[in-house]
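J.: sharing a model that was predicted from the sequence below.
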Amino acid sequence: MNIRVTILALSLACRGLPAQPVHHSVRLNVIVTMQEGTNAVLEQVPVKFATRSKKIKNLKDRLEGHSRRSQTSVIDLLSMSDDMYDRSESFWLTNQIVVYNATWKLVKRLRRLSSVMDVSPESVFPLFNPVQVDTTSDPTSFDSSNWNIAQIGAPKIWSSGYTGADVVVGSIDTGVRASHQALRSAFRSTHNWYDPETKSSTPYDATGHGTHVMGIIAGNNGIGVAPDVKWITCKGCRSSGCVVSDLLACFQFMLCPTKWDGTGKDCSKAPDVVNNSWGAGQGITTFNSVINAWRSAGIIPVFASGNTGPSCGSVVSPGDNTNVITVGATDMNDQLGSYSGKGPTSKGAIKPDLVAPGSSITSSCFKSDAEFCVKSGTSMSTPHVSGAIALYLSKFPNATYASVRSIFQKTTVTASVSASSSCSDGSAYPNNNFGFGRLNLSF
C-alpha cells in the first residue's frame, strides 16, 4: 500500500496597491472598505431576544441597513462608470464592496471618496498541495484507524446519549462531497450549501480537503466526533486558493444561510459552530469584524493554528485572534506536530487555546462515495474541537462561547503531553505550544 502523509495549510499573499499601474490598461479586483465600520452596529443589538433566530435576524437587518446607507456614494459612482469594471458585490456583514476587473482610473476615483477608508487589491490565500495520502474503501483497514476518536474520549460521551443531535456545524472550506457514505445522512436538507464562485446547485469538493475535514466532525463509520450532528458548508476555497471575496460570501452565508443560488435568506438556520481549517500570516485583521459579528450572533468560531511550525510566533491569522478558539495538532503519542503553529501572537497573547489529534487521521475522501484516506495537519485537529463542541452543545444547548471555552480549558489532558518550555516561560499551562493541553471530552 502506498503510504503518504498529507499536511495541508494555507498562506496569505498580500499585495498593496501600486502607486501607479504597470500599464494604463491594467485591471484588478479590489475591495472597497467604507469609513463606517460595523462595530457600532453590533453594539446596538439588544442582548436579550425571545429566540436566537430573532437576534440574528435583527443583527442582519441592522447590518444590511447600515451598508445600504453608508455605501451610497460608491454605488452612485459605480452606476456612472459601467465601462470601468465588470461587476460589483456588496457585503453587508463587513460593509465592504468588491469591484471586479476595475480599471486603474476607477480605483483612483474610489480612493478619493470621503466615505471610503481603503481600496485594496483582493488577496488570495493559496492552498499548499497535499504531500501525502493513503486511501482505502474500508476505514478500519488502517492500523489504529480511529485512535483519535478514542483518545479524546468521544465514545464515552456517545454512550451517555450525546452524539451531536440538534446541533448544526458549518465549515468554510474547499467544498464537501455530500454524497459520501459517511456524510450524506448528516447533510442538512436545505440552506446547506453555497458556492460563491460558480453558484453550483450540487455540492462538490475542489481538492478533497473539505471532505476530509467534515468527516472528522460528522462522519459515521466511527470516523467522526459528532455523528448525529447536521452539517452545512460554503466553498470559500477554490483549487487555486481561497479568494477573499469568496470567504466574505461564506462568512455572510454562515450568519444567515441561503439556498444554493443565494436566495431565501433564513437566519434561523445559522450554524452553532463554524470550522475554519485555513489561515495565514500573523496579525492580519481582515476578518476581525466578521468574528465580532459571529460572536454577537452566538456562533462559535474555531480556527486552525496553522501548519507553520515549529518556530515560535508562527500561529496564523485569523487563528491568532483572541476572540476565536484556536487549535494546534498532536499525534497518537501526544507529541506536538512539528508543523503545528505556535504562539505567541504578534500582540503577545498565548495561542493555541488547546491541541487535538492531527497526525495520521482517517476520514472521508472526495474521489468516490466509499473512499477513506489518512491526512495530517492542523486542518485535521481543528474539526476534532468543532465536533467536540457539538457534543457539548447537544448536552447543554444553551451554552455560550465563554462557557464552552472554559470547560474545554478545564478538562484538557496535560499529564501525557510533553510540555516543552519552547515559546513559553517555563512549562506551565497554558503555553504557546499546547495551549491549555490536549482535547479531552469530560462533561
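T.: Received it, and whenever you're ready, just let me know what you need.

J.: contacts and neighbour counts: CA atoms only from here.
T.: Fine.

J.: which residue ranges form the helices in this structure?
T.: 39-44, 52-70, 72-79, 104-112, 147-151, 154-159, 209-218, 244-255, 288-297, 378-395, 401-410 (DSSP state H).

J.: need those helices in JSON lines (columns: mean neighbour count).
T.: Formatted as JSON lines, the helices of the chain follow (neighbours: other CA atoms under 10 Å):
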{"stretch": "helix 39-44", "mean neighbour count": "13"}
{"stretch": "helix 52-70", "mean neighbour count": "18"}
{"stretch": "helix 72-79", "mean neighbour count": "14"}
{"stretch": "helix 104-112", "mean neighbour count": "16"}
{"stretch": "helix 147-151", "mean neighbour count": "19"}
{"stretch": "helix 154-159", "mean neighbour count": "17"}
{"stretch": "helix 209-218", "mean neighbour count": "30"}
{"stretch": "helix 244-255", "mean neighbour count": "24"}
{"stretch": "helix 288-297", "mean neighbour count": "20"}
{"stretch": "helix 378-395", "mean neighbour count": "29"}
{"stretch": "helix 401-410", "mean neighbour count": "16"}
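
J.: for Leu441, find the nearest of the ones you listed.
T.: Leu441 lies closest, by CA to CA, to one member of those: helix 154-159, at 6.3 Å.

J.: who touches the closest one?
T.: Defining contact as CA atoms under 8 Å, 6 or more residues apart in numbering, one finds that helix 154-159 is touched by 149, 163, 225, 388, 391, 441-443.

J.: and which of those is nearest Gly175?
T.: Proximity of the contacts of helix 154-159 to Gly175 (CA to CA) peaks at Val225, which lies at 19.4 Å.

J.: still on that earlier bit, among the helices of the chain, which is nearest Asn307?
T.: helix 378-395 (6.1 Å).

J.: tell me who's in contact with the closest residue to Thr33 other than its chain neighbours.
T.: Using CA to CA, 6 or more residues apart in numbering and skipping residues adjacent in sequence, the residue nearest Thr33 is Gln96, 4.7 Å away. Residues counted as contacts of Gln96 (CA under 8 Å, 6+ apart) are 31-34, 67, 90.

J.: can you pull out the strands in the stretch 201-350 of the chain?
T.: For the stretch 201-350 of the chain, strands defined by DSSP state E, counting those that start in this stretch occupy the ranges 230-235, 242-243, 273-276, 300-304, 325-330.

J.: and the comparison structure, right after this:
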Amino acid sequence: VLDAGFDTTHPAVRGLKILAFRDFVQELAEDTLDTSPTPLGDNHGLAVLSVLGGYDEGHLVGPAYGAEFILARTENTAWEWPLEEDAWIAAAEWADSLGADIISSSVGYTTWDDGTGYSPEDLDGDTPRITQAADEAVRRGILVVAAAGNEAQTEWGSLLCPADGDSVIAVGAVDRDRKVASFSSRGPTADGRIKPDLAALGVDVTAAWKEDGELGYRQISGTSFAAPLVAGLAALILQAHPDWEPIQVREALKRAGDRALAPNDDVGWGVPYGPSALEAEETLYGRIVDEKGSSVPEAAIVLKAGDSLWRTTSSQQGWFLMWGIPPGEYELEVWSPFYASYTARVLLPEWDELRTTLRREGTPPPTLVCAPNPVGPEGAIFSFPLRGKAEATLRIFSPSGELVWSWVGKLYGERGVVRWEARNMDGRPIASGIYLCMVEVGGKRMATKVGVVR
C-alpha cells in the first residue's frame, strides 16, 4: 500500500499482518525539507488501509482482510514536489523485491508547487515517470490499482498519474446507487483510451479515522477509498486463481463490470461483480465494428462446437460478452444486415478482447428490412431508417392479426437495429408461416412480411 502515512494503532488495522514499512519521503528528502508525517497523511493512509483489509467486528471488514501487507510512505500532504514521484517509484521497486502481488495506490500527481509537472496532454500512458514505473511493475507481475483522482470539478479536470497507465487499473468513484460521483476524475486519456477502468463505492465509505486523539470511524468520500475496494477484490481473485497474470485479473474485473457492454469515460467498465470475475476464464468478450471503426449494434454472434451452441447479440456500442464456455476450439459466426458474414476459429480461453470488423455490402434501403428472411431457429435482425435519436415500436402479427411479439425502446444513429429470436411474448418458438412485421418511428410506419421456417 503506497500512501501518505499510516497510523497503525487503530483497532481496525492493529491486527493486520504487516510485513514491512518504509518511509521513502524521509529517505529521499534533503535535510532542508520538512518531511515529518502529517496528521492528515497518517489518517489518509489509515483510512485506505482499513477499507482495503481492516477488520473491527460490528464496524468494518475490508475485502483483503487476512492478506499480508507492505506499507510505504511515498506522499507528504504538506507540499507537492517531484520527490514524491521518486518515492513512489522507489517504493514500487522495493515492493517488487519483496514479492508483492498487488500495489494499491491512492495517491497521484499533476503539477508541483513551483508550477512545473504534467499537463492533461501528457496523460498518454507513456509520458509521466510514475506511469512508466506503474506499467513496468505490471510487466514484472504486480497488479497495480490506482485512484483515478478527484479532479472532475477542478481546473485540471482529468485523471491523476499513474491512473493513465495502459496496464494500470484506474478506479473511479460511485455512490450507493452506482451513480458516478461528481468529483470523480473522468477520461479519456490523451491518446483516446477509456478511463477509468472500473468504479467502486467512493461516496460515504466507512473508514477508520483518528480525530483529536480519539480512534473511531467516519464516512469519507473520494476515489482514494474506491481504489482499495477494487484492490481487495483483486486479492480475492488472485487467491482463487494464483496462476492468473495481472492483465488477466484486470480483464476479468472488466468483464465482470456492470457496464461491460457499454463502457464509458465516467466509470469505465463499471462496478465489478466478484463471483462473475472468478468465472471470466470461460468467457468470450469483444466488439463488432465496421471498416471505419464504428460500432455495429445488434449483430448476431454464434459460437459453435459440435452440438454445443452459444448465441448473443452486440450492444448498441458493439460490445458482446458470452459466459460459461469451456476451454476448447470453436467456430465463430457474426452477421448483420448489409454486412458480409464473418467466420473464424477461436481458441478459448481468450483473454484479449476480440475485435471483429465487418465489411459493408450494399447500401441500406430506406425501409424496414429483415435478415435473414425467411427466419430460422437462430432468429433474425430487423433494420430500419432512424435518422437520429428516436423511440421505436416494433410489432409482429400472425396471419390472423394476433400480436405475436413487440419491442419498444429508444435508438440512436442513422438506422435502428432490433434482434428477434423468432419467439412469442412468452418466449416460446413460433410456428412456421408468414408473419407481418410493422415498425413505427417518429409517427411514421413501415411494414414487411417475414417468413418463419422451423
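T.: Perfect, thanks for sending it. Since the model is a prediction, treat every value here as computed from it, not as a measurement.

J.: any idea which residue sits dead centre in the first structure?
T.: Asn276 (1.9 Å; CA atoms, centre = their mean).

J.: that residue -> the second structure?
T.: Superposed on the second structure with TM-score structural alignment, Asn276 of the first structure falls opposite Ser105.

J.: what's the most distant pair in the contacts of Gln96 of the first structure?
T.: Across the contacts of Gln96 of the first structure, no pair lies farther apart than Ile31 and Ser67, at 14.4 Å, counting by CA to CA.

J.: map Tyr273 of the second structure onto the first structure.
T.: In the first structure, Tyr273 of the second structure lands on Asn440 (TM-score structural alignment).

J.: what's the answer for Glu440 of the second structure, then?
T.: Checking with TM-score structural alignment, Glu440 of the second structure has no match.

J.: over to Arg139 of the second structure?
T.: Under TM-score structural alignment, Arg139 of the second structure pairs with Ser296 in the first structure.

J.: does that match touch Val41 like I think?
T.: No - if you go by CA atoms under 8 Å, Ser296 of the first structure and Val41 don't touch, sitting 10.7 Å apart.

J.: how far does stretch 50-59 of the second structure sit from the chain's center?
T.: Stretch 50-59 of the second structure has its average C-alpha position 26 Å from the chain's average C-alpha position, going by CA atoms, centre = their mean, to the nearest Å.

J.: who touches it?
T.: Contacts of stretch 50-59 of the second structure (CA under 8 Å, 6+ apart): 11-13, 16, 60-67, 206-208, 225, 228-229, 231-232.

J.: contacting residues around Thr72 of the first structure?
T.: With CA under 8 Å, 6+ apart, Thr72 of the first structure has no contacts at all.

J.: from Ile97 of the first structure, how far out is it?
T.: Between Thr72 of the first structure and Ile97 of the first structure the distance, using CA to CA, to the nearest Å, works out to 11 Å.

J.: same question for Lys235 of the first structure.
T.: For Lys235 of the first structure, the distance to Ile97 of the first structure - CA to CA - is 20 Å.

J.: who's more crowded, these two?
T.: Lys235 (28 against 22; other CA atoms under 10 Å).

J.: map Val413 of the first structure onto the second structure.
T.: The equivalent of Val413 of the first structure in the second structure is Asp258 (alignment by TM-score structural alignment).

J.: rewinding a little: nearest residue to the match of Arg139 of the second structure in space, please, no chain neighbours.
T.: Leu42 (7.0 Å).

J.: now do the contacts for the one you found.
T.: 59, 292-293, 296.

J.: which of the residues you listed lies closest to Asn101 of the first structure?
T.: Ala293 (28.9 Å).

J.: now the helices of the first structure as JSON lines including distance to Asp331 of the first structure?
T.: Formatted as JSON lines, those follow (distance: least, CA to CA, whole Å):
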{"stretch": "helix 39-44", "distance to Asp331 of the first structure": "40"}
{"stretch": "helix 52-70", "distance to Asp331 of the first structure": "38"}
{"stretch": "helix 72-79", "distance to Asp331 of the first structure": "51"}
{"stretch": "helix 104-112", "distance to Asp331 of the first structure": "49"}
{"stretch": "helix 147-151", "distance to Asp331 of the first structure": "8"}
{"stretch": "helix 154-159", "distance to Asp331 of the first structure": "17"}
{"stretch": "helix 209-218", "distance to Asp331 of the first structure": "15"}
{"stretch": "helix 244-255", "distance to Asp331 of the first structure": "30"}
{"stretch": "helix 288-297", "distance to Asp331 of the first structure": "29"}
{"stretch": "helix 378-395", "distance to Asp331 of the first structure": "10"}
{"stretch": "helix 401-410", "distance to Asp331 of the first structure": "19"}
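
J.: Ile172 of the first structure: which of those is closest?
T.: helix 244-255 (6.6 Å).

J.: average offset between that closest one and the second structure?
T.: Helix 244-255 of the first structure, aligned to the second structure and superposed, deviates on average by 2.7 Å (mean CA distance after the TM-score superposition for the first structure).

J.: what's that helix in contact with?
T.: Counting by CA under 8 Å, 6+ apart, 56, 60, 91-93, 98, 122-125, 170, 172, 194, 196-197, 234-237, 267, 270-271, 274, 290, 294, 297, 299 sit against helix 244-255 of the first structure.

J.: apart from its neighbours in sequence, what residue is nearest Asn433 of the first structure?
T.: Lys342 (5.4 Å).

J.: the one you found contacts Gly309, correct?
T.: Yes - with contacts counted by CA under 8 Å, Lys342 of the first structure reaches Gly309, the gap being 6.3 Å.

J.: so for those two, which residues contact both of them?
T.: Contacts common to Lys342 of the first structure and Gly309, judged by CA under 8 Å, 6+ apart, are Val315.

J.: so which of the two has more stuff around it?
T.: Lys342 (33 against 21).

J.: contact partners for the more buried one?
T.: 305, 309-315, 328, 351-352, 423, 432-433.

J.: distance check, the aligned partner of it in the second structure against Trp209 of the second structure.
T.: Aligned counterpart of Lys342 of the first structure in the second structure: Arg186 (TM-score structural alignment). To Trp209 of the second structure, Arg186 of the second structure is 28 Å away according to CA to CA.
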